[in-house]
Each structure stands twice: as structure tokens, then as C-alpha cells.
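S.K.: quick one, fold the following:
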Amino acid sequence: MTNTVPETGKGVAYGLAAYTMWGSFPLYFALFEGIPAWEVLIHRVIWSCLFLAVVISLLRRWLPVTAALKQPKNLGFVLGCSVFIAANWGIYIYAVETRHVLQASLGYFLTPLVNVAMGLLILGERISRLQVVAVVMAGVAILYQFFLLGELPWITLALAFSFGTYGLLRKKVELDGLSGLFVETLLLLPLGLLTLVWLSSQNLSHFTESAYSTLLLLSSGAVTAIPLLAFAGAARRLKLSTVGFLMYINPTIQFLIALYIFHEPLSTAKLLSFVMIWVALALYSWSAWVGRARTV
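M.R.: This is a model prediction of the structure:
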């Protein structure tokens, strides 16, 4: 008990930090206007890899990395994490650039439900009856929004399932947060470098277009790696359902940015569905708090 409680506290702190930073990312990725989302993604891979290599060197943490790379047969889950997080970020950057931040926020509202479902069905985690009611209520609200959209909200669905699957696979990876994230990024590095070389050969690269674009693309490494590090630390210390609960911080911030800064349209009916989700979140939070108080 003495070891579990501090680790849980650290996990919550890491989760809060990660989701607050992610929630603010529409403001950051809006700066990349004119640069295709997939090009931003490959620079994120390249410079994140370099940034993480520097961090690992400073902390002298190369031993678990080299040990993992010496056993390529055991990198299946890590490769899965690489693919799903790359897909998630590519779609997310596209959503911001095309001003579909409300749809992106809906995707991240849906992700905790995916996390809870995977926790229950795959990992055998349990939640209380009141938490089940909360999850069902949020699910009804999301289905209500799907109906109002009048079309398949592919951005929402892709973001939810790609990040939910990433969270599940990350719990299967035995590497610590920093080492795991570096290996994930390292596996994508060859593809990123090849794509950058091709872009340069075709004079399509925005990297050297101006000092502004160069610095902006360089910054994508550290800016996007830091919250991923925090998330990895949370995922290893918390139940998947708890990670999913904290996830609501991210889309709430995105929702406010989309509404008050990007001025995306929001009808009264859509607002009602968001309110239903927030009520469900309140129920989930209260139930989790009561359950924790009974175990202390």
C-alpha cells in the first residue's frame, strides 16, 4: 500500500500535465498554416527522436534502450504503439489545420470510453455501476452528436480508436516511459528521413522555406515529445480506465479553444450533447472518488 499510493499520485500528476498540454495544442499547430499535416508529422518524428536521444544521454538511460533493440522479436507492441500514435497525430494536425477542432475534441471525448471498454473486455478491469451509468450516458451523448452530424465523423472515430489502442498497447510495453517513447519514435525515423529526402529532392519541403518555418518545425520535436513522455508515465502507473477518465481534460480545453478562439460554429443541440458528457464525467469522478475513499 505504501508503494502503490505514491505511484498512483505520480501517475495522476503525469496525466494532468499531459492532457493539459495536449488540450492547448490547437494553438500551437495553428501556427503551421500552409505546411501539410503529413510534413509536420515527419518533422515531429525526426526532431522528437533527436530530442529524446539527448534526454536519454543526459540521464544516462541507454541500457534499457539497447537491451530492447537487441531483441527485435519483442518489439511488436512497440511498433504497434509507433503506428497508432503516428496515425493519431497526423489526423489531429490535419483537423487543426482544417479547423475541425470541435470534431477533434469529440474524438478525445470518445477516447476514454474506448479506454474503459478495452480495460473491461481485454484487461479484465472493473468499474462500479455508477461509472457504468456515466459511460453509457456519455455514449448516448456522442451517438446523439453522430446523428446531428449527418455523416460519418471519420476524424472523431479515427482519433478515438487510434489513441485508445495506443494506450492499450503502451500498457503491454515493459520499457519505462522515456525508453519506450524513444524506441517508438526510433522505429519511425527511417521512414521520416526517407520522406524528408524525397521532399527536398522534389523542392516540396517547407523546412528551409524561411527561418520561421525552420524553427517551427524544429520545435515540433520537443513540444510534442514532452506530453507523450508524461502520458507514458501515467499509463504505466494507472489503470486504463483511470487514464481514460483524465483524458476529458484534453477535449474540454480543445472545445473552449475551438469555440472562443477559432470561432467554430456550435449549435444548441450540439452544446446539449457536450453538457450530457460533462454530467457523465461528474458522475464518473464522484464514483471514483467515493470508491477510493472506501479503500483508504
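
S.K.: from here on, just use CA atoms for contacts and neighbour counts.
M.R.: Fine.

S.K.: isn't E7 right up against R237?
M.R.: Yes: the pair E7 / R237 is scored as a contact, 6.1 Å apart, by Cα atoms under 8 Å.

S.K.: neighbour count for these two, which is higher?
M.R.: Higher neighbour count among E7 and R237: R237, with 22 against 16, using other Cα atoms under 10 Å.

S.K.: what's the helix or strand for V290?
M.R.: Assigning secondary structure by DSSP states H and E places V290 in helix 268-295.

S.K.: from the middle of its chain, how far away would that helix be?
M.R.: Centroid displacement of helix 268-295 relative to its chain, using Cα atoms, centre = their mean, to the nearest Å, is 21 Å.

S.K.: now for it, which elements pack on it?
M.R.: helix 129-149, helix 240-246 (3 or more Cα pairs under 8 Å, 6 or more residues apart in numbering; DSSP states H and E).

S.K.: okay, the angle between that helix and helix 129-149?
M.R.: Here helix 268-295 runs at an angle of 160 degrees relative to helix 129-149 (axes from the mean of the first three to the mean of the last three Cα atoms, to 10 degrees).

S.K.: can you give me the buried ones in helix 268-295?
M.R.: 270, 273-274, 276-278, 280-281, 283-285, 287-288 (16 or more other Cα atoms under 10 Å).

S.K.: quick one more, to check against the first:
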Amino acid sequence: MAQSPSPTTPQGGGHSPATLGFVAALSSFMIWGLFAPVYFKQLGDIGAVEIVAHRVVWTVVLVGAWLLPTRGLSGILRGVGSWRRLGVFLVTTALIATNWTVFIWAIGNGRLVESSLGYYINPIINVLLGMAFLNERLSRRQGIAVLIAAAGVLSLVLSYGSVPWVAFALALSFGFYALVRKKAAIDPMIGLMVETALLVPPALGYLLWLSANGTGNFGMHGIGTDLLMVMAGPVTAVPLVLFMIGAARLTLSTLGVLQYVGPTGQLLLGVLVYGEAFTASHAMAFACIWAALALYSADALFARRDRIRAATAAE
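M.R.: The predicted structure follows:
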């Protein structure tokens, strides 16, 4: 994601761009962290793959209704660009489909705490992927932060006696998704449109197969359940739009701090609302993750401050 411009002073009164960006970004993370888990929990009796199939279909309908009048079909096709770029979209499509399916499965199977762990780990995964594929280098504080986070995850693995695969699946799928999108410089909304459009044939095929076998849930449990499945489109698209509004108006350091609202909401829901276990091993792992994220965020803030001082001194 390109670095957002610095907040500017509003022209002609009204809310400043920074205020609008903060509200939009905070709203997006609250939807992802608090609303979306509760929403998908209401569809707990429906399989994760069927929910994702509906999510794909209704997201295409919603995003298409927005993009076609504003960008036109030619604009969307230009976003694809070439056969090679289409191959990139196939990779990002597979990654986001995996992320959505695992997330919804985790909600329906009482694994929201582990899901939150995955999204806490995700920034650290991004750092490691940046080192491996973008030739990025860690500062001393960043290196310490990664080691602290790794120690926390290792302690949880040892206490479980098994790998927390939900957490790693979510962190790795979204981490590689962000990496591929960054390297390919994919427009966020056109990217979402193309990725979901590529998923429409298998999604529709699966839904039609379920219907033919009499095992589909759409139209079988009343208008309320049907509306919940249809609303999976807005639940997918709206927070993304809000996030893009925030990203365009906030500094990356502010956005980086706000991103922890999402997994924190998931963690609180899992423990306080849905009664999932939060053991001493969880506490140790999360304490390490939070300490690592605090250290990493502080390093980013210090680095930004130093850049501003250097730029001011050069003027």
C-alpha cells in the first residue's frame, strides 16, 4: 500500500481530513474485529465454504454496481492489464479465499481467540516477508520485537503440543496476500472486484450443486438467514472502503496502531462473550505479542520523528 499523504488542514471548515480518516479507519477495524465475528457467528449452522461462496457472489454484485458506473468495464479490464497480471490475480484470489474460509470456519468452531492471535502475528509476518522478498532490513529494535513475538508463539505451541494452525493460516495467507498486492501495485477496489469475479464461477457452481442435492441453505431457513447471506457482500466491501478512506488521510504509523483494534475485538469477543478458553499459556503468548508490537510501533514512531527532524534541518 502506498504511503498515505500527511494530513492537511481543511479548506472551508468542516472536519479535517485527519479526523475523517481516523473515524473511517477506526470504524473499519471495529467492523472487522467486533461486528464481522458476531455477524458470521449467526450463520454458524452453515458451512464455511457455503458462506464464502455467498460472500463472493454478493460482493461482486455490490462492488460491480459501484465500479461499473464510475470506472466502466474498460477501466476494470485495464486494471487486469495482461495475462501475466491475471496470473497475479489468480494467486491473490487463492490467498484471500483461503483467508476468508479459515476465518469463518474459526468463528463457527469456537476458535476466535486463535483467530485473533493470527491477526496479532500478521504484522510480524509482514516484516519477515519484507526482509525475504523486498530486501527490507530490520533495525535493532525491530529485530528484538520479532524475537519476542517468536518466543510468545513458541511458548503457545509448546503448551498446546500442536501448532495453532488457524493463527498461522490467517497470518500467512493475509501476509502473502499483502506482499503480492504490494509488488503488483494493485488498485484496492479493482483488485477486490477482479478477485471476487474470478471466484464467481466456482462459487456459483458450488451453490448450484448444493441446491441440486437439496443441501443448500439459501431459501431454506427463512428470510432472516437469506438476508444474512446476502449482506455478506456489504460486510466485506464496506470496511474495505472505510479502510481506504483512512489510509489516504492518515500516516502509516497511526494506521499501524489502529490495526490492533481488530484482533483485540476478536480476543475480547472470544473470551468474554463466547466463553472461549484463555489460559496462562495464552496470556504468556499474547503478552509477548503485545510487547513486540509496542516495541515495533515505538521504533516506527522514532524513525518517523528522526526523518522529520532531518528534513527540517536540511531546509
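
S.K.: what about S24 of the first structure, how many residues nearby?
M.R.: The tally of other residues near S24 of the first structure (other Cα under 10 Å) stands at 17.

S.K.: next one: L50 of the first structure
M.R.: Neighbours of L50 of the first structure (other Cα under 10 Å): 18.

S.K.: returning to what we had before: residues in the second structure aligned with the helix holding V290 of the first structure?
M.R.: The aligned range for helix 268-295 of the first structure in the second structure is 280-307, by TM-score structural alignment.

S.K.: what do you get for stretch 79-93 of the first structure?
M.R.: Matched against the second structure by TM-score structural alignment, stretch 79-93 of the first structure falls on residues 90-104.

S.K.: and the contacts of that stretch?
M.R.: Residues from elsewhere that reach stretch 90-104 of the second structure (Cα atoms under 8 Å, 6 or more residues apart in numbering): 37, 40, 48-49, 51-52, 115, 166, 169-170, 173-174, 176-177, 180-181, 195-196, 198-199.

S.K.: then stretch 167-183 of the second structure?
M.R.: The contact list for stretch 167-183 of the second structure, computed with Cα under 8 Å, 6+ apart, reads 1, 88, 92, 95-96, 98-99, 102-103, 114-119, 121-123, 125-126, 129-130.

S.K.: what range in the first structure matches that stretch?
M.R.: So stretch 167-183 of the second structure is aligned with residues 156-172, judged by TM-score structural alignment.

S.K.: what are the buried residues along the matching stretch?
M.R.: Under 16+ other Cα under 10 Å, the buried positions of stretch 156-172 of the first structure are 156-171.

S.K.: could you single out the nearest of those to A17 of the first structure?
M.R.: Checking these against A17 of the first structure with Cα to Cα, the nearest one is G167 at 16.3 Å.

S.K.: quick one: the closest one from M118 of the first structure, how far?
M.R.: Going from G167 of the first structure to M118 of the first structure by Cα to Cα, to the nearest Å gives 10 Å.

S.K.: now swap in P6 of the first structure and tell me
M.R.: From P6 of the first structure to M118 of the first structure the distance is 26 Å (Cα to Cα).

S.K.: quick one: what's aligned to R129 of the first structure in the second structure?
M.R.: In the second structure, R129 of the first structure lands on R140 (TM-score structural alignment).

S.K.: with distance to T20 of the first structure added, can I get the buried residues of helix 268-295 of the first structure in CSV?
M.R.: CSV is the format used below for the buried residues of helix 268-295 of the first structure (distance: Cα to Cα, whole Å):
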residue, distance to T20 of the first structure
K270, 23
S273, 22
F274, 19
M276, 22
I277, 18
W278, 17
A280, 20
L281, 17
L283, 21
Y284, 19
S285, 17
S287, 23
A288, 21
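
S.K.: three-state assignment of the closest residue to F262 of the first structure other than its chain neighbours?
M.R.: Nearest in space to F262 of the first structure, with sequence neighbours left out and distances taken as Cα to Cα, 6 or more residues apart in numbering, is R99 at 7.5 Å. State at R99 of the first structure, reduced to three classes by DSSP: H, G, I helix; E, B strand; the rest coil: coil.

S.K.: wait, isn't R99 of the first structure in contact with P265?
M.R.: No: R99 of the first structure is beyond contact range of P265, at 10.6 Å (criterion: Cα under 8 Å).

S.K.: who has more neighbours, the two?
M.R.: Using other Cα under 10 Å as the criterion, R99 of the first structure and P265 rank with R99 on top: 17 against 10.

S.K.: look up how far R44 of the first structure lies from that one.
M.R.: To R44 of the first structure, R99 of the first structure is 20 Å away according to Cα to Cα.

S.K.: which residues does Q3 of the second structure contact?
M.R.: So Q3 of the second structure contacts T251, L252 (Cα under 8 Å, 6+ apart).
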